[in-house]
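**Q** Got a predicted model here, sequence first, then my questions.
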Amino acid sequence: MNQHPHPLTQSSQSWEDARLSPWSRFGDDEWRLDIRTAGRRADQKRFSWALAMPEHTRIGNSDHVQLVRAAKHFLWSMHYHPPSGRKRSSPASIHHKAMLLRALLEWMACEGHSRFAGIDPASVEQLCKWLRCRPARAGGGKGNISTATITNYLLVIKDLYRQREKLNDAPLVDPLPLETTYEAAGHTRATQGVIPFIPEDVAVAILSEALRWVEEHGDTIVAAEAIRREARAQGLRRCKRQASDHVRAALRLASLAGPSGERLDGAYAVRHAAVHLVEACYILIAGFVGMRPSEILSMKTGAIEHHPIGGTGVNQAYVVSRLFKTVDDLDGRRERWVAPAPVVRAVELLEQLSAPLREASGRDDLFLVKNTQYGQIVPVTHMHIAWRINDFARHVGIPDHDGKPWRFSTHQFRKTFARFIARRDRTQLLGLAEHFKHASVAMTARGYVGNDFDLHGLIDHEARAETAAALDRLLAAKRLGGKMGERIVAGNARFRGRAGEQLRRDYVAFILKETDLRIHACDYGWCVFQQETSRCGGELQPNDAGRAPAVCLSCANMVIEAKHGAYWRDRRRRNAALLPEANPMTAAVLNEAIGQCERVLAQIGDDDGQD
């Protein structure tokens, strides 16, 4: 137990009675979380701490109860008192961390760890081995869990250590003193995996089919569904047993045909077509607007609005929905997206198709489904719509890719939308970033468009100025530390001195004009960021959570100049002061850190203040 607990830990009642949601407190064993993001299943909004003891447990029941209590206390701290610079954990984030902690407690019980305080670097190494043998939940349990998932577990361990002063039970020593969570998990660019773009021929095929269903056959399917419902209601009023006969007679009299030429002459054929039409509408919105799945599934009646464009007198149609990502409000923030004519038509069809379900349920969502098990009318979930998109692709005969059917996911349409826009007009990145509600153009360019498009004149002027100044100094330097610093010094002789001034200016101008290179500052050096060689796991820029002196020194992007000498001298002095009272394991860590400092100071020619 910590010698001096944080004031917040003095009264156990204060955190156990704290509200987690309108229905649950942090001390409860059954949690109902207030998660309102569209598309989540009911089980993704509940969590039970009634954990059964593992079969091969090595701790007692009372120890297990205390571990569960410590896990709840940790999640309370992440919600009400997160680490400095971090946002409070949202209800969805708490649910995610609770799932990770449940597996972590299982491992601790089997390994004989009765307290989080006993977790050290050796324990984390054992945890990583155990995690790598666990089957993945996705894909029917085939294969082991991903390195990204292992990273999430290690982040929980690291956060427990960061919160140690606020908790009664937490790791007392840094569980990852010499490497980042990404490195410990083996999570690199090669192993991380990405959501793929839909291949162009496949994307064109499914969007064309969805467009054909909406524009050419939407009215027919809606009319057939209206006839079916009315005929069934009349049949039930007359004779319940003959209701289906009444439906067939009415549909045959209407003589309507579906998208493949099939006769819509029975209840099953009509319902089947109506279900696929909803899927076609979703695909059109996702592919032509690029909204996130949660944004599409949260659409409600009246989702199309028209607003004038400046003083032109021309009206533009917009889809109105809720934005959940990066928004603190649990209900999301009302936003609007530019909507082309086919999307406006798709929304109109959705309103007509969902009308009976809305009337029966009292809801105003456009994506509703009747739960076959309980007969309830509920919103469509991410999992359900993903399955239905693939079902639509099979039904309309989307061609195979590389000899096998393409496996669609909901987010692929958003990335493919961005890629189509950027490949045809690179000047549209600013508009695309605004349309996507992104915080930066770089997020759009790197995360959605791809690495083959640089940002040219769209890069922030402040970042350009800092990069230019740093490049000028580094190219003129005779001594630099870090791996990138060694490479620069080995090849910058022609840029040094007065003779190299013009050459430096020309080269810096070339770099800024022709590449998206940016140099990022930190207390102990510069990062000439390149994603492919980044050790911190950054994608668009250095990842602050993964950065550390030891990590950066092993990274090919690192440059250290004389101005950073004071940091390395101070780091060497602080570590040396801890050596006399350190145990052998800690001493080895401290000596390694001191050695790093001395190597850097030797590289930059700064040996002042030798201890």
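**A** Good, I have the coordinates. Numbering: from 1, shown residues only.
**Q** CA only for contacts and neighbour counts going forward, please
**A** Will do.
**Q** Buried by neighbour count: which residues of the helix or strand that contains residue 434 qualify?
**A** With secondary structure defined by DSSP states H and E, residue 434 is part of helix 429-435. Residues 429, 430, 432, 433 are the ones in helix 429-435 that count as buried (16 or more other Cα atoms under 10 Å).
**Q** before we move on, what about stretch 311-329?
**A** Residues of stretch 311-329 classed as buried: 317, 318, 319, 320, 321, 322, 323, 324 (neighbour count, 16+ other Cα under 10 Å).
**Q** And for stretch 361-381?
**A** Under the neighbour-count rule (16+ other Cα under 10 Å), stretch 361-381 has 363, 364, 365, 366, 367, 368, 369, 377, 378, 379, 380, 381 buried.
**Q** so can I have TSV of the buried residues of helix 429-435 showing distance to residue 117?
**A** Below are the buried residues of helix 429-435 laid out as TSV (distance: Cα to Cα, whole Å):
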residue	distance to residue 117
429	49
430	49
432	48
433	45
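**Q** closest to residue 228 among those?
**A** Closest approach between the buried residues of helix 429-435 and residue 228, by Cα to Cα: residue 432, at 42.4 Å.
**Q** Could you double-check that that closest one lies in contact with residue 444?
**A** Yes: because the distance of 7.2 Å satisfies Cα atoms under 8 Å, residue 432 is recorded as touching residue 444.
**Q** Overlap in contacts, these two.
**A** residue 418 (Cα atoms under 8 Å, 6 or more residues apart in numbering).
**Q** what about the strands in the stretch 451-600 of the chain?
**A** Secondary structure of the stretch 451-600 of the chain by DSSP state E, counting those that start in this stretch: the strands cover 519-522, 525-528, 558-559.
**Q** Now render those as TSV, adding mean neighbour count and distance to residue 162.
**A** Listed next are these as TSV, based on neighbours: other Cα atoms under 10 Å; distance: least, Cα to Cα, whole Å:
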stretch	mean neighbour count	distance to residue 162
strand 519-522	17	21
strand 525-528	24	24
strand 558-559	26	26
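**Q** Including distance to residue 296, could these go into a markdown table?
**A** Below are these laid out as a markdown table (distance: least, Cα to Cα, whole Å):
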| stretch | distance to residue 296 |
| --- | --- |
| strand 519-522 | 37 |
| strand 525-528 | 39 |
| strand 558-559 | 42 |
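**Q** Okay, one more to line up with it:
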Amino acid sequence: MSVVVIKPTTSATAHANLYGRARRWCMGPDLSGCRSLKRQAALWLQRHKLGDPPPEHPFDGERPSAFSGFNGRSAKRWPFTPDAVAVPLISSAIRLIAQPADDLIALRDQAASLYEERRARGLTRPSVRQPVLKLIAAFKFTCLDGEDAPWHPPIVGTKQVRFLVDRIYEACFVVISYLVGARVSEILALADCIEQRCSADGTEIFSYLRGRVFKTAVDDAGQPHLWAAPQAVARAIDVLERLSAPLREQAGRRELWLAMQGHGSSTRAPSMS
């Protein structure tokens, strides 16, 4: 993960001059100027982290939009994803996190187990790898209901296993983002996140996604939040937990979005995806 460091300017006068230029620059709906104003507001909000903080609020306590004339009502929004794209995308993602995800997790675990077992015996690299490659090539994917052939043909090599595992991760992200509506930062921060509650009469059980909202939070920890989680989202979280389990155990981390560096199927030191 990359870290953006905001370096303070050299003096309070420099801060004031910067704010003054930005205020004069963006007195109309000019997008680049509005971004500059937002940067000045961000510096003020994070003044406690700066060695030489700005002496006063750059806009007398007002929002930057009060000076720019550019706000949510005047912004040109990106169009919604057309149904012709969204429906096949979500349908395919839900399909992938069902039995295909179970197949891939089983294959990955079998290959990793065999690899580690043979490596622990002190065998040579070819003697370790060749049985693993044979296991992968012989694996039979499931034939899904209503389909005449397995959902995927046989594969060769650990790179293809990793490629398909990455597609399962992506399918999980699509399902959660579309069916819950959480922001990217909120989805990537999920951990131990499924909560179930009974209905008032005790006849039904509802699933919720427990996470944190960062956009309106007062600190970096975020504000606790619950989203209603339909069955497909609960399934996506279950798949993510099983996909990331070996890496979370090895790294001692709770995040669900962990991935290995490189292309192998065996466990290694993980990094954030």
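**A** Thanks, I have it. Since we're looking at a predicted model, the values are computed, not measured.
**Q** that's a strand at residue 212 of structure 2, yeah?
**A** Yes: going by DSSP: H, G, I helix; E, B strand; the rest coil, the assignment for residue 212 of structure 2 places it inside a strand.
**Q** Name the nearest residue to the equivalent of it over in structure 1, ignoring sequence neighbours.
**A** Using TM-score structural alignment to pair residues, one finds that residue 212 of structure 2 aligns to residue 322 in structure 1. Leaving aside its chain neighbours, residue 322 of structure 1 sits nearest to residue 334 (4.6 Å; criterion: Cα to Cα, 6 or more residues apart in numbering).
**Q** before we move on, which element is that neighbour in?
**A** Secondary structure assigned from DSSP H and E places residue 334 of structure 1 in strand 333-338.
**Q** Structure 2: matching residues for that strand?
**A** Following TM-score structural alignment, the aligned partner range for strand 333-338 of structure 1 in structure 2 is 223-228.
**Q** picking up where we left off before, past the strand holding residue 334 of structure 1, which element shows up next along the chain?
**A** Where DSSP H and E defines the elements, the next helix or strand beyond strand 333-338 of structure 1 is helix 341-361.
**Q** what packs against that following helix?
**A** Under the contact definition 3 or more Cα pairs under 8 Å, 6 or more residues apart in numbering; DSSP states H and E, helix 341-361 of structure 1 sits against helix 200-238, helix 267-289, strand 315-323, strand 368-370, strand 377-379.
**Q** how close does the fourth one sit to structure 2?
**A** Mean deviation of strand 368-370 of structure 1 from its aligned counterpart in structure 2 after superposition (mean Cα distance after the TM-score superposition for structure 1): 2.4 Å.
**Q** so that strand corresponds to what in structure 2?
**A** Residues 258-260 of structure 2 are where strand 368-370 of structure 1 aligns, with TM-score structural alignment as the criterion.
**Q** how about stretch 170-182 of structure 2: buried residues?
**A** When burial is assessed from 16+ other Cα under 10 Å, stretch 170-182 of structure 2 yields the following buried residues: 171, 172, 173, 174, 175, 176, 177, 179, 180, 182.
**Q** Looking at those residues, which one is closest to residue 19 of structure 2?
**A** Of all the buried residues of stretch 170-182 of structure 2, residue 182 has the smallest distance to residue 19 of structure 2: 33.5 Å, by Cα to Cα.
**Q** Identify the residues contacting that closest one.
**A** Applying Cα under 8 Å, 6+ apart, one finds that residue 182 of structure 2 lies in contact with residue 176.
**Q** before we move on, what about the one 4 residues further on?
**A** Residue 186 of structure 2 is in contact with 211, 212, 213, 214, counting by Cα under 8 Å, 6+ apart.
**Q** That one -> structure 1?
**A** Under the alignment by TM-score structural alignment, residue 186 of structure 2 pairs with residue 295 in structure 1.
**Q** what's the helix or strand for its match?
**A** Here residue 295 of structure 1 sits within helix 293-297, counting by DSSP H and E.
**Q** Which strands and helices lie in contact with the very next helix or strand once past that helix?
**A** Per DSSP H and E, the first helix or strand lying C-terminal to helix 293-297 of structure 1 is strand 304-308. For strand 304-308 of structure 1, the elements it packs on are strand 315-323, judged by 3+ Cα pairs under 8 Å, 6+ apart.
**Q** follow-up on the earlier one: buried ones in the strand holding residue 334 of structure 1?
**A** Of the residues in strand 333-338 of structure 1, those with enough neighbours to count as buried (16+ other Cα under 10 Å) are 336, 337, 338.
**Q** now stretch 300-312 of structure 1
**A** The neighbour-count check on stretch 300-312 of structure 1 (16+ other Cα under 10 Å) flags 300, 301, 303, 304, 305 as buried.
**Q** What segments of the stretch 501-611 of structure 1 are helices?
**A** Assignment of helices within the stretch 501-611 of structure 1 using DSSP state H, counting those that start in this stretch yields the ranges 501-514, 549-553, 565-578, 584-604.
**Q** start and end residues in structure 2 for the second one, please.
**A** Helix 549-553 of structure 1 corresponds to no residue of structure 2 when matched by TM-score structural alignment.
**Q** sorry, back to before: now, which of the buried residues of helix 429-435 of structure 1 sits nearest residue 342 of structure 1?
**A** residue 432 (19.2 Å).
**Q** which position in structure 2 aligns with residue 213 of structure 1?
**A** Aligned partner of residue 213 of structure 1 by TM-score structural alignment: residue 96.
**Q** Excluding chain neighbours, what is closest to the spatially most central residue of structure 2?
**A** Nearest to the geometric centre of structure 2 sits residue 188, at 3.4 Å (Cα atoms, centre = their mean). Across the structure, with Cα to Cα, 6+ apart as the measure, the residue nearest residue 188 of structure 2 apart from its sequence neighbours is residue 257 (6.4 Å).
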